[in-house]
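1. got a predicted structure here, sequence first:
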Amino acid sequence: MSGGGAWQGNIKARLYERVRERGFDSLTAFAEAHPAVPLHILADELGNDVAAVQLLSGLLYEAELNQKVTRFVRDVLVRELAEGLPNGWPSILNDSSRFEVAMALGRWSAYTPETHEERVRQVRDMLLASPPPAGWRPLGPDDELLRTLLPDEGA
C-alpha cells in the first residue's frame, strides 16, 4: 500500500519515471504487461509512494488520448474481477457469492468515467441477469465476452 509519500512532489513525473525504469514507455504498456493484476498491486510494484488511484487516473488519461476508453473500462473490470472473484465467476449466486460479485462490479462502476456510466450499468445488469459460465475469469480486456458486452468505440 502506498504511504503518505504518494501525494508529495510531481506525481505524474514519478509515475512515468517508474514505468520507464521498468522498460515501458507508457503506463498503458506497463499495465498491459501485467493483465488481470489488481491496480493496487500494480501501484505497489511501482513503489510505496504510488497510489492505485494515481495509476488509474494516468491510465484513463492515456486511454482518452488514444481514444481507447472502452478498452480501459474493460481492463478495469478484468482487474476488479481478478481481485474480487479470484476463482472466477461463481457457479451459484448465493448470499455470499452475490456479495462478492456486487463488490467487484460496484468498484468497477465507481472507477468508470462519466462517458461510460450508462454502458457499464447495462453490462452490470446483463451480467447479473444472465451470468457468464461458472469459473469465467477474463484474462485481459480483449476477452471475447467482454468485447461483446462492451465493444470498442466505432465497432
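-> Nice, I can see it.
2. C-alpha from now on. contacts and neighbour counts both.
-> Will do.
3. measure the closest residue to P35 other than its chain neighbours to A33 for me?
-> Take P35 and drop its neighbours on the chain: the residue closest to it by C-alpha to C-alpha, 6 or more residues apart in numbering is G140, 5.4 Å away. Separation of G140 from A33 (C-alpha to C-alpha, to the nearest Å): 10 Å.
4. higher neighbour count, the two?
-> Per other C-alpha atoms under 10 Å, whichever of G140 and A33 has more neighbours is G140, with 21 against 11.
5. quick one, what contacts that one?
-> 35-36, 75, 78 (C-alpha atoms under 8 Å, 6 or more residues apart in numbering).
6. okay, and the residue most central in space within the chain sits in which element?
-> The centroid of the chain falls nearest to V76 when counting by C-alpha atoms, centre = their mean (1.5 Å). Assigned by DSSP states H and E, V76 belongs to helix 69-84.
7. for N66, see how far away the residue nearest to P35 is.
-> According to C-alpha to C-alpha, G140 stands 18 Å off from N66.
8. residue contacts, S109?
-> Contacts for S109 were tallied using C-alpha under 8 Å, 6+ apart; they are 117, 120-121.
9. okay, pairing it with this:
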Amino acid sequence: MSDGHAWDGNWRVRLYERVRERGYSSLTAFAEARPTASLVALADELGEDDVAGVQVLSGLLAEAEQRKQVTRFVRDVLVRMLSQSIPNGWPTVMDDANRFKVAKAIGRWSAYTPETHQKRVEQARAALRSSPPPPGWRPLGPDDELLRALLPDEEV
C-alpha cells in the first residue's frame, strides 16, 4: 500500500471519478458493496498509488452528512474496524491478545467518529464492555441487529 500521490491534484474529483468508473453513483454505494473491507482496501481498489484510506473515510462521512445518516456511517466504520482486527468474529476467550485486538478496533473506531457522535460511541463502548456480544459475532454491515441496538438511527 502506497499513497504517495494521494494528495496530488484534486483528490476529491479523482476519488469520485474512480467510483463512477466502477459503475457506482456514490462512494457510499461503492463501499456498501464491500461492507467488511478496510478503508485502506477500498482506497487501494480505487487507486493503489493515489487514493488514501483517510480520503475514503472523509468522502463517506461527507455523503453520510448530506444524507443525514451519520449514525449509520459510524456503525459502518465499526464493522470495518472489527473485520480488520477480529476477522473470525468476537473472541470466545478474552485473553490479553484478543483484548488488545478488540481494543485496537474500538480505539480506531472512536478516533474516526465525528465529534457529534462521540458521546453515543462512548455509551456503545461501555455497553460492549459490560455485555460483550456472543462469541463469533461478526457484523457484516452497518444494519447488523446488535449494532442497531447499540447505536440506533437518530437523524431526521
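-> Structure's in. What do you need? This structure is a prediction, so every number in the text was calculated from the model and none was measured.
10. quick check: TM-score for this pair?
-> Here the TM-score for the pair of chains, by TM-score structural alignment, normalised by the length of structure 1, is 0.97; 155 aligned residues with a C-alpha RMSD of 1.0 Å.
11. mean shift of the helix holding V76 of structure 1 relative to structure 2?
-> In this overlay with structure 2, the average offset of helix 69-84 of structure 1 from its partner residues is 0.2 Å by mean C-alpha distance after the TM-score superposition for structure 1.
12. just the buried residues of whichever helix or strand comes after that helix, please?
-> For helix 69-84 of structure 1, the following helix or strand on the C-terminal side (DSSP H and E) is helix 95-110. For helix 95-110 of structure 1, burial by neighbour count (16 or more other C-alpha atoms under 10 Å) applies to 97, 100-101, 103-106, 108-109.
13. picking that back up, and the contacts of S109 of structure 1, which of them are buried?
-> Listed as buried from the contacts of S109 of structure 1 are V120; burial here means 16+ other C-alpha under 10 Å.
14. CSV for the contacts of S109 of structure 1, including distance to Y61 of structure 1 and secondary structure?
-> What follows is the contacts of S109 of structure 1, written out as CSV (distance: C-alpha to C-alpha, whole Å; DSSP: H, G, I helix; E, B strand; the rest coil):
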residue, distance to Y61 of structure 1, secondary structure
E117, 17, helix
V120, 19, helix
R121, 22, helix
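15. now, among the contacts of G140 of structure 1, which is nearest to G154 of structure 1?
-> Closest approach between these and G154 of structure 1, by C-alpha to C-alpha: D75, at 18.0 Å.
16. for the closest one, what are its contacts?
-> Contacts of D75 of structure 1 by C-alpha under 8 Å, 6+ apart are 35-36, 140-141.
17. which of the residues you listed are conserved in structure 2?
-> Retained in structure 2: 35, 140-141, out of the contacts of D75 of structure 1 (criterion both residues aligned by TM-score structural alignment, their matches' C-alpha atoms under 8 Å).
18. first to last residue in stretch 148-156 of structure 2, what's the distance?
-> 16 Å.
19. list the contacts of it.
-> Residues outside stretch 148-156 of structure 2 that contact it (C-alpha under 8 Å, 6+ apart) are 68-72, 75, 120-121, 124, 127, 142.
20. now stretch 43-58 of structure 1
-> Stretch 43-58 of structure 1 is contacted from outside by 1-7, 11-12, 15, 18-19, 27, 39-42, using C-alpha under 8 Å, 6+ apart.
21. fine, thanks again, bye for now.
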